[in-house]
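just a sequence and a predicted model for now, questions to come.
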Amino acid sequence: MTIFDPSETLFADDDASTLMVIFNHSRPRAHTPVFVCLPAMGVAASFYTPFAEALAQAVAGATVLADLRGQGESAMRARRGARFGYREIVEQDIPSLIASIVTQFPGRPIYLVGHSLGGQLGTLAAMHSAPGLAGLILVASGTAHYRVWPNALRWRASIAVQVIRLVAALLPWYPGRLLGFGGDQPRRLMADWSYNARTGRYRVSGSRIDYEEALNDIALPVLSLEIRADPVAPTGAATELLAKLASCAIERRQIDGVTKDAAWRRHFSWARRPDEVVAEITTWVRAQSRGANVECLEQAVV
C-alpha cells in the first residue's frame, strides 16, 4: 500500500534538493528498510521511479528519491546563476535529507543508494550522516578518474576530461544538456568533478575537510553493484572508489544490466528495468538484517 502520494514533497529547500517518498509498502509500525536514492549527474530523480517502486515492494519497505541540487525538481539552476559545488551537496543537502528521513521513519534502517555521481556524493556525505545510516549501496558508481579506464579508451577519456574542464572554466556555466553529458551544471561543481577526473582524488572546493582522509574513517556495510563492460563506470573506477573506504565491510557484485541495450545505455537503463538490481540489493539487505539480529542476540546473551 502506498502511504504517501508520489507527488507529495516531504522535504524541500530552495537552496537544496527536493525529497519525495515515491513508494512506501511498509505496514504500520514495521521496521523494514528505507532506501534514499541519489541520481546520476544530470538525471532527474523521477527517472528512477520503476526502481523505487520495485525496491520498496520487494522488501515491504519504503524508497525515497531525491533530486540533486540543480537537477530535476530542484529550484536551483546553473543557467539562472546558481553557484554551488560538491560542498553544498555533501555537507548540507544530503545530511539534511537523511535527518528528514530519520524523522519521518524513526527506528528504521536507512540505506543510502547512489547511482554514478550520486554514489560518489553519497559516499562523501556518509562521513556526515553515517550514524543515521545502516549501509551504503553503490550502483554503477566509481571515481571519474580517466586513468582507471581500460587502456584502449584511456586517451579518449583524458581528452574528454580536458575538454569538459576547459568548457566549464570558460563559460558562465557548463552546458551539459547541449554537449550530451552531465546536464547543465555550475562551474564550481564541474571544477570539483574535473579534479577527481584528473587525479582520482576528492578535493571539495571551499571545505576545510580532507575528504581523502575522512573516507578512511567511515565504517559502514557497503554493497557495490557494477555493470559488466560499463564504459561510464568501468571496474577500475569502482575499485579506486572502494579502496578509499578502508574501514568499511565491502561486498562487490557484477550484474549484466539490460543486455539488449548498447553498453553506454546499460549504465542508465537498469533503473527502468530494475529486477536484477533489486534482487541483488534485497539479498544483501536481508543478509545485513540477519547479521544485525545475530549481533543483538549475542549482546543480549553476554
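It's in.

going forward, measure contacts between C-alpha atoms and count neighbours the same way
OK.

mind listing the helices for this protein?
With DSSP state H, the ranges of helices along the chain come out as 49-59, 86-88, 94-104, 117-129, 151-170, 176-179, 187-199, 211-215, 235-243, 263-269, 275-301.

among those, which is the most enclosed?
helix 117-129 (a mean of 24; mean count of other C-alpha atoms under 10 Å).

what angle do that one and helix 235-243 make?
0 degrees (axes from the mean of the first three to the mean of the last three C-alpha atoms, to 10 degrees).

what residues are up against Pro95?
By C-alpha atoms under 8 Å, 6 or more residues apart in numbering, Pro95 lies in contact with 125, 128-129.

now those in CSV, with distance to Met190?
Listed next are these as CSV, based on distance: C-alpha to C-alpha, whole Å:
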residue, distance to Met190
Ala125, 18
His128, 22
Ser129, 24
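
now flag whichever of these is closest to Arg156.
Closest approach between the contacts of Pro95 and Arg156, by C-alpha to C-alpha: Ala125, at 30.2 Å.

so how far is Phe47 from the residue nearest to that closest one when sequence neighbours are not counted?
Nearest-residue entry for Ala125: Val90, 4.4 Å, with adjacent residues in sequence omitted and distances by C-alpha to C-alpha, 6 or more residues apart in numbering. Separation of Val90 from Phe47 (C-alpha to C-alpha, to the nearest Å): 22 Å.

dropping in the other structure now:
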Amino acid sequence: MDNFFTDEVDVYCQDGYKLSATLFKPTTEIKAAILLAPATGITQQFYKNFACFLAEHGYAVITFDNRGIGKSLSGKVSASTASLQCWGEQDMPAVLEFLKTTYPDSSYHLIGHSAGGQLVGLMHNAKDLSSIFTFASSSGRLKNMKMPYAFKAHFFMNIFIPMSNLLFGHTKSQLLGMGEPLPKRVAQQWRHWCNGQGYVKTAFGKSIYNHLYDTLSMPSLWVNASDDDIAIDVNVTDMLTVFKNMNAETMTLSPEACNLSEIGHMKFFSRKASHLWEHPLTWLENNVPPQ
C-alpha cells in the first residue's frame, strides 16, 4: 500500500487565473514541501513518477501546469496571453503560496526542470525557498550551442516560431517534439531570451523591472547532462551569472557513468533513470532544516 496519496487541486494566481495542480501527500508527517516546476511546454503528468518517488520518501510535492499549458489552458491556445514572464511572476509564486498555506510549518524547496529553474528569480516570494535543485536549467543561449544541434535550434527559434505564430496564432511546437503547443507570447519570449545572453537578463529594464536574481543566496545545485545539447556547461555558467549572490554548486552527469544510453535534456525524469533521483533526494536530506 502506498504511503502517500494524491489530490488534484486548483491554484489561483494573484491575477485570478486558475492553474491545475496535483498534490502528492505523504500519510505520515512530511519532511518538507517541494515545488516541482516544469520545463517550457511540459505538462505535470511528465513528472508524476518522480513526484511519487519523493512522496514515498516523506516529501509533500506539488506539480502543476503553467497557464496556457495542459490542464491550465483555458480556451484556445491561440487566444492565450500567457508568457514566460508571467509563469515566473504569477504562476510559480501562486503554487508556492498554496504550499505555504497547506503546510505552514514546513520548509519549502524548489526542484526546477529547465525553465522551472530559470524563472525562480521572478518569484516575489522566492526567498521563502530554503534550497533549489535544478536539472537542465541554463540560459539556453543559441550562440554557445555546437553544430549540428545549433542549426536545429536556430531553425526552431528563429524560423519555426515566427512562422508558426504568424500562420496559427501560436507555436505548434508539438510537431517538432518540443512539448505542448505554446502560446504566442511564451514562444516569442523564449526565442528572444535564448538569442541573448543570460536568458531572462535580456528583458531586465524592458519588460522586467522587479526581480530577485541579484539577491537570492540560498543553497542551490545545478545539474546537467553531458549529452544535453541545450544545457551545456557554458550555458549553465551563463545562467548562473544572472544569480549574482547565489550559493551555487554544479554537477554534470554522464550517461555512460550512469549506465544509461541517454539522459539529455529530458530523460532525467524517466522511470528508466530513476536511480538518478538519489541526487535530488540526497540534496533535500542535506538541506532540509531540522524540525
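All right, it came through fine. As the structure is a computational prediction, the values presented were derived from the model and not from experiment.

so which of the contacts of Pro95 of the first structure persist in the second structure?
Shared with the second structure under both residues aligned by TM-score structural alignment, their matches' C-alpha atoms under 8 Å, the contacts from the contacts of Pro95 of the first structure are 128-129.

aligned counterpart of the residue nearest to Ala125 of the first structure in the second structure, please.
For Val90 of the first structure, the aligned position in the second structure is Gly88, judged by TM-score structural alignment.

list the contacts for that match?
Counting by C-alpha under 8 Å, 6+ apart, Gly88 of the second structure makes contact with 119-123.

for Glu56 of the second structure, see how far away it is.
Noted for Gly88 of the second structure: a distance of 28 Å to Glu56 of the second structure, by C-alpha to C-alpha.

now the most centrally placed residue in the first structure: closest residue in space that isn't a chain neighbour?
Residue closest to the average C-alpha location in the first structure (C-alpha atoms, centre = their mean): Gly114, at 1.8 Å. If the residues on either side of it in the chain are set aside, Gly114 of the first structure comes closest to Leu38, at 4.7 Å by C-alpha to C-alpha, 6+ apart.

still on that earlier bit, counterpart of the residue nearest to the centre of the first structure over in the second structure?
By TM-score structural alignment, Gly114 of the first structure lines up with Gly112.

mind listing what its match touches?
Neighbouring residues of Gly112 of the second structure by C-alpha under 8 Å, 6+ apart: 35-39, 118, 132-135, 137.

what do you get for Cys194 of the second structure?
Applying C-alpha under 8 Å, 6+ apart, we find Cys194 of the second structure in contact with 139-142.

just Ala115 of the second structure next, same as before
Ala115 of the second structure touches 37-40, 137, counting by C-alpha under 8 Å, 6+ apart.

what subset of those is buried?
Among the contacts of Ala115 of the second structure, those buried by neighbour count (16 or more other C-alpha atoms under 10 Å) are 37-40, 137.

counting neighbours, what do you get for Ala273 of the second structure?
Look at Ala273 of the second structure: counted by other C-alpha atoms under 10 Å, it has 18 neighbours.

what distance do you get for the residue nearest to it when sequence neighbours are not counted to Ser274 of the second structure?
Nearest residue to Ala273 of the second structure, sequence neighbours excluded (C-alpha to C-alpha, 6+ apart): Lys267, at 6.8 Å. Distance of Lys267 of the second structure to Ser274 of the second structure, computed by C-alpha to C-alpha: 10 Å.

joint contacts of those two?
Counting by C-alpha under 8 Å, 6+ apart, nothing touches both Lys267 of the second structure and Ser274.

returning to what we had before: any chance of the buried ones among the contacts of Ala115 of the second structure in CSV, plus distance to Pro280 of the second structure?
What follows is these, written out as CSV (distance: C-alpha to C-alpha, whole Å):
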residue, distance to Pro280 of the second structure
Ala37, 14
Pro38, 15
Ala39, 17
Thr40, 20
Ser137, 14
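
Val200 of the second structure: which of those residues is nearest?
The nearest member of those to Val200 of the second structure, counting by C-alpha to C-alpha, is Ser137 at 12.1 Å.

counterpart of that closest one in the first structure?
Matched by TM-score structural alignment, Ser137 of the second structure corresponds to Ser141 in the first structure.

residues in contact with its match?
114-120, 224-226, 233, 237-238.

check Phe35 of the first structure too.
62-64, 110-113.

equivalent analysis for Met92 of the second structure, please.
So Met92 of the second structure contacts 37, 120, 123 (C-alpha under 8 Å, 6+ apart).
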